[in-house]
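# Have a look; sequence and predicted model below, questions after that.
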Amino acid sequence: METRSINPWTWQEERSYSQAVEVKNAGSTLYCAGQAAVFPDGSSSKEDMKTQLIHAIANLEQVITTAGYDCKGIVRLNIYTTSSAELWPHFPILQEWIARHGIRQASTLFEVKSLFETLQVELEATVVK
């Protein structure tokens, strides 16, 4: 598999994403449902945004690795949140995770009216290998 980031500008680099990602010769593709701070028993977290973000990242990573993929293969990461203002101070947590795995993904951040039950942030990924 071969990927190429397309960035006509440089400003997105400080936000840890690419404007577009081209994928060639992919062997397979994994489409992950949105992962949030949901516990193994199916209950939703009632914790703060930071704690929910950390939990959502862990759940996303678990889905990806359980499927036999690597986080480095993430080419699209959509972020849904009930409050961009509350999420933004904790964004470095996501950026550090992206850097640790060498991820170069296209991303979109969505502020939505609500997520399921008490959830505040959800991560949706497309992964290739």
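Yes, it's here.
# CA only for contacts and neighbour counts going forward, please
Will do.
# how about the chain, which residue sits the furthest from its center?
Each residue of the chain has a distance to the centre, and by C-alpha atoms, centre = their mean the biggest one is for residue 25: 22.9 Å.
# Do I have it right that it meets residue 2?
Yes. Counting by C-alpha atoms under 8 Å, residue 25 touches residue 2, with 6.3 Å between them.
# Could you give me the buried positions within the longest helix seen in the chain?
Taking DSSP state H as the criterion, the chain has its longest helix at helix 49-66. Neighbour-count burial for helix 49-66, with 16 or more other C-alpha atoms under 10 Å as criterion, is recorded at 49-50, 52-61, 63-64.
# let's bring in a second model and compare:
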Amino acid sequence: MEKQVFNPWKWQDQRSYVQAVEVKNVTGTLYCAGQAAVNADGTSSTADMRTQLLQAIDNLETVIKTAGYDCKNIVRLNIYTTSSAELLPIFFEIFKPWVEKHGMQQAVTLMEVKSLFETLKVELEATVVK
């Protein structure tokens, strides 16, 4: 696999994402369904935004590893939240170390939505390549 990042500016570097990722010679592509703070028994979390974001990240990592892929090869990450005002104060303190831990270089879109399933506050949807 060949991966090339395109950043016409520098400001996104401090936010731990890139503007575009080109991938060539891919041997596999994994399209992950949105991962949220859903417990192993299928129940939705009622925890605060911080706890839900951490669990959503853990659940996304579990899906990616189970499929035989690596988080470092996430090329696209869509983030859905029911409250940007609640998410953003804690987002980068959690997100940046996670991105750095895996050496990720991914395009990111953050969207505030009216609601998510049941009591969920944040959901992560990823595309991963090999």
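Yes, it's here. Worth saying up front: this structure is predicted, and the values here are computed from it rather than measured.
# Quantify their similarity with the TM-score.
The pair, once superposed, lands on a TM-score of 0.98 when counted by TM-score structural alignment, normalised by the length of structure 1; 129 aligned residues with a C-alpha RMSD of 0.5 Å.
# Just the buried positions in stretch 34-53 of structure 2, please.
Result for stretch 34-53 of structure 2 [16+ other C-alpha under 10 Å]: buried residues 34-38, 44-45, 49-50, 52-53.
# which residue sits closest to residue 59 of structure 2, ignoring its sequence neighbours?
What sits nearest to residue 59 of structure 2 in space, not counting adjacent residues and going by C-alpha to C-alpha, 6 or more residues apart in numbering, is residue 35, at 6.1 Å.
# give the contact list for that neighbour.
56-57, 59-60, 123-125 (C-alpha atoms under 8 Å, 6 or more residues apart in numbering).
# Wait, residue 127 of structure 2 touches residue 77, no?
Yes. At 6.6 Å, residue 127 of structure 2 and residue 77 qualify as touching, with contact defined as C-alpha under 8 Å.
# Test my guess that residue 28 of structure 2 contacts residue 70.
No. With contact defined as C-alpha under 8 Å, residue 28 of structure 2 does not reach residue 70; the gap is 11.7 Å.
# which parts of stretch 85-105 of structure 2 are buried?
For stretch 85-105 of structure 2, burial by neighbour count (16+ other C-alpha under 10 Å) applies to 87, 91, 95, 98-99, 104-105.
# Pipe the residues you listed into TSV and attach secondary structure and distance to residue 9 of structure 2 per row.
TSV is the format used below for the buried residues of stretch 85-105 of structure 2 (DSSP: H, G, I helix; E, B strand; the rest coil; distance: C-alpha to C-alpha, whole Å):
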residue	secondary structure	distance to residue 9 of structure 2
87	helix	25
91	helix	22
95	helix	20
98	helix	22
99	helix	19
104	coil	18
105	coil	15
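# between the residues you listed, which is nearest residue 113 of structure 2?
Closest to residue 113 of structure 2 out of the buried residues of stretch 85-105 of structure 2 is residue 87 (12.3 Å), distances taken as C-alpha to C-alpha.
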